[in-house]
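K.L.:
below: sequence and its predicted model.
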Amino acid sequence: MEPGKDVSLDEFHEWYGNEHIPLRLESLPEFRSAARYKVTGAVFPTNAVSTSEVKAPGWAAMYTISSNAIFADRAYTRLRDERSAREADIFARIAVVDRRAYRLVYDSDLDARIHSPARHNLRPQTKDEIERESRYVVAHGVETDDAQEYAKWFDEEHAFLLSKVPGWTRSRRFELVDNGVVGHAADKQGRDAKEVPKFLAVHEYTNDQPESTQEYKAACDTEWRARAMGPNGERIVKRERKTMQLFRAYDPISAMQEK
């Protein structure tokens, strides 16, 4: 999200942290983790139609959810249909809301070469765990002209090599299920949502400078990566990259109270 000039940061943080997130974590056990991040950098194709506010929103929230079916459940839809007057007012003034739902297709936690199986496996991830393991996140959206080659490279080589980077804790790859971009800074024809790449890789670190290490550079400079992405990235159809610093993590209250 990008609050924009019509929503102050104090107002934005107070609403999101004390109303928007608690409504989900306190009543929906499907929400297994929640964390908010400050976006520290963003790279987009130069031909993207998005405005600067849409391209690089200042804030992000990431949730791990046990099933995307919750989005059609009344327990979730009522949060939108019965939103408070304050939330409705903020949504009317906010510059950008870029919402995306993904399906998990690869998780290094389940890769026996890297971790013992089922290190997380969708169990509730606590605030303390997130603060310890996910202080810096790289979110890399990409779509190439050969999805199978990209997936094979990522799952069989890239995640494994990144696991050697000092401070690395986890890599996951997702496939886009649904998304939308709204707000007064968003394109009125809906073109912003169409620019979102089909796949998203999320890499988590305990430090904020993994890119400076030799291990990171080696993971991003292999023959297989060159084949998957093409010379000078010629096989890339869509791309975006964001770096984020942890702002605040939350305990998934309802999920932690499951019996």
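P.N.:
That came through, no problem.
K.L.:
please make it C-alpha for all contacts and neighbour counts, starting now.
P.N.:
OK.
K.L.:
show me what contacts I130?
P.N.:
Going by C-alpha atoms under 8 Å, 6 or more residues apart in numbering, I130 touches 35, 249.
K.L.:
same deal with K38?
P.N.:
K38 neighbours (C-alpha under 8 Å, 6+ apart): 58-60, 244-247.
K.L.:
which element, helix or strand, includes the nearest residue to Y106 once chain neighbours are set aside?
P.N.:
Spatial nearest neighbour of Y106, excluding adjacent residues (C-alpha to C-alpha, 6 or more residues apart in numbering): R173 at 5.0 Å. Here R173 sits within strand 168-182, counting by DSSP states H and E.
K.L.:
now intersect the contacts of K38 with the strands, please.
P.N.:
Mapping the contacts of K38 onto strands (DSSP state E) picks out 59-60, 244-247.
K.L.:
just give me the neighbour total for the residue nearest to Y106.
P.N.:
A total of 23 residues lie near R173 under the criterion other C-alpha atoms under 10 Å.
K.L.:
what is the strand holding R173 packed up against?
P.N.:
strand 97-107, helix 191-194, strand 199-205 (3 or more C-alpha pairs under 8 Å, 6 or more residues apart in numbering; DSSP states H and E).
K.L.:
mind running it again at 10 Å?
P.N.:
For strand 168-182, the contact count by 3 or more C-alpha pairs under 10 Å, 6 or more residues apart in numbering; DSSP states H and E identifies strand 97-107, helix 127-133, strand 136-144, helix 159-162, helix 191-194, strand 199-205 as packing neighbours.
K.L.:
ok, structure two:
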Amino acid sequence: MAPTAFLLVFSEPGPNVPEDEYNDWYDNEHIPLRVNTPAFLNWTRWKAVDGEKPTYGASYDLESYEATKKAPYTTLAETRSDREKGILANIQLLDRRHYELIEPHPIPLRHSTTRRNLPHTSSLSPEEDFNKWYHEEHIPLLAKAPGWVRSRRFILKDCGQMGVEAQKDQKPPKYMAVHEWASMDSFKSPEYKAALATPWTEKVFANVVAKERRVMTFVRKWARL
């Protein structure tokens, strides 16, 4: 089944949740419960290499956005263990974002067994030109860079934060692009730099009103049991 939705979660354990306990909970309780939930199609954890916080990320391909609105997906929040309730009550930040896939880009992905890096960018500008730029120029140029694996674009459907530093009214930008790379060395290549330095790129980003960019490295993937 091809995924049509995406869940991205950023998290920061903070001083009230020991990092070892946080990682043990995520690896051995939180994600394993989702491995057997039909709405989820894959499960991956990431860690920041850009020096920014939150430190951790998790991404999940989902069968559809509609599947997040019904059981068994919705029962995950209703059946939390005491351990999970305690961690979520004390965690510094858990930032959850549901997205829906924008039409797949025609450039095929390059298969790689060493896929490690996930840059994440979100931005909003005049939409027609923004989307045309992404589809006709930006992704095709990125795809020429060594180490490029794939690029996918999404549109935000809903979001929410939990934790000591949660900001209830904070909303991410409308669009997100997830670019996957085999190595950090890709960012040093002439092709990658050229993709960021075109006149059209400058024009688009002159009108951007909100932007995020994260660079994370692969930690672990799970297979369905």
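P.N.:
Perfect, thanks for sending it. These numbers were taken from a predicted model, which means no experiment stands behind them.
K.L.:
TM-score for this pair?
P.N.:
Overlay of the two chains. TM-score (TM-score structural alignment, normalised by the length of the second structure): 0.90; 215 aligned residues with a C-alpha RMSD of 1.8 Å.
K.L.:
ok so, going back, right, so of the helices and strands packed on strand 168-182 of the first structure, which gets closest to I90 of the first structure?
P.N.:
strand 97-107 (10.8 Å; C-alpha to C-alpha).
K.L.:
how big's the offset between that closest one and the second structure?
P.N.:
Compared with the second structure after fitting, strand 97-107 of the first structure has a mean deviation of 1.0 Å; criterion: mean C-alpha distance after the TM-score superposition for the first structure.
K.L.:
quick check: the aligned residue for Y22 of the second structure in the first structure?
P.N.:
With TM-score structural alignment defining the correspondence, Y22 of the second structure maps onto F12 in the first structure.
K.L.:
thinking again about what came up before, including distance to H20 of the first structure, could the helices and strands packed on strand 168-182 of the first structure go into JSON lines?
P.N.:
As requested, these are arranged in JSON lines below (distance: least, C-alpha to C-alpha, whole Å):
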{"stretch": "strand 97-107", "distance to H20 of the first structure": "13"}
{"stretch": "helix 127-133", "distance to H20 of the first structure": "17"}
{"stretch": "strand 136-144", "distance to H20 of the first structure": "22"}
{"stretch": "helix 159-162", "distance to H20 of the first structure": "33"}
{"stretch": "helix 191-194", "distance to H20 of the first structure": "23"}
{"stretch": "strand 199-205", "distance to H20 of the first structure": "23"}
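K.L.:
so which of these is nearest V43 of the first structure?
P.N.:
strand 136-144 (9.4 Å).
K.L.:
next, the angle strand 168-182 makes with that closest one.
P.N.:
60 degrees (axes from the mean of the first three to the mean of the last three C-alpha atoms, to 10 degrees).
K.L.:
now strand 136-144 of the first structure, how far from the chain's geometric center?
P.N.:
A distance of 8 Å separates the centroid of the chain from that of strand 136-144 of the first structure, by C-alpha atoms, centre = their mean, to the nearest Å.
K.L.:
can you tell me what part of the second structure the following helix or strand past it aligns to?
P.N.:
Using DSSP H and E, the helix or strand that follows strand 136-144 of the first structure in sequence is helix 147-153. On the second structure, the counterpart of helix 147-153 of the first structure by TM-score structural alignment is residues 127-133.
K.L.:
next, the mean deviation of the matching stretch compared to the first structure.
P.N.:
Mean for stretch 127-133 of the second structure is 0.9 Å (mean C-alpha distance after the TM-score superposition for the first structure).
K.L.:
show me what that stretch is in contact with.
P.N.:
By C-alpha atoms under 10 Å, 6 or more residues apart in numbering, the surrounding residues in contact with stretch 127-133 of the second structure are 123-125, 135, 137-140, 153, 175, 200-201, 203-205, 207-208.
K.L.:
could you do stretch 10-23 of the first structure as well?
P.N.:
By C-alpha under 10 Å, 6+ apart, stretch 10-23 of the first structure touches 1-4, 9, 28, 34-36, 59, 61, 63, 76, 79, 83-84, 86-87, 90, 94, 248-253.
K.L.:
likewise for stretch 103-116 of the second structure?
P.N.:
4, 46, 134-136, 139-140, 143, 147-154, 180-184, 216-220.
K.L.:
pull out the buried residues from the residues you listed.
P.N.:
Buried members of the contacts of stretch 103-116 of the second structure, counted by 16 or more other C-alpha atoms under 10 Å: 4, 46, 134-135, 139-140, 143, 147-154, 180-184, 216-218.
K.L.:
host element of the match of Y22 of the second structure?
P.N.:
Here F12 of the first structure is assigned to helix 9-15, by DSSP H and E.
K.L.:
in the second structure, which residues correspond to the helix or strand just after that helix?
P.N.:
Next helix or strand after helix 9-15 of the first structure toward the C-terminus (DSSP H and E): helix 21-25. Using TM-score structural alignment, helix 21-25 of the first structure corresponds to residues 31-35 of the second structure.
K.L.:
comparing the matching stretch with the first structure, how large is the average distance?
P.N.:
Mean for stretch 31-35 of the second structure is 0.8 Å (mean C-alpha distance after the TM-score superposition for the first structure).
K.L.:
could you list the buried residues of that stretch?
P.N.:
31-32, 34-35.
K.L.:
and if you look at stretch 78-94 of the first structure?
P.N.:
87, 90-91, 93-94.
K.L.:
in CSV: those, plus distance to H120 of the first structure and secondary structure.
P.N.:
Below are the buried residues of stretch 78-94 of the first structure laid out as CSV (distance: C-alpha to C-alpha, whole Å; DSSP: H, G, I helix; E, B strand; the rest coil):
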residue, distance to H120 of the first structure, secondary structure
E87, 33, helix
I90, 35, helix
F91, 34, helix
R93, 38, helix
I94, 35, coil
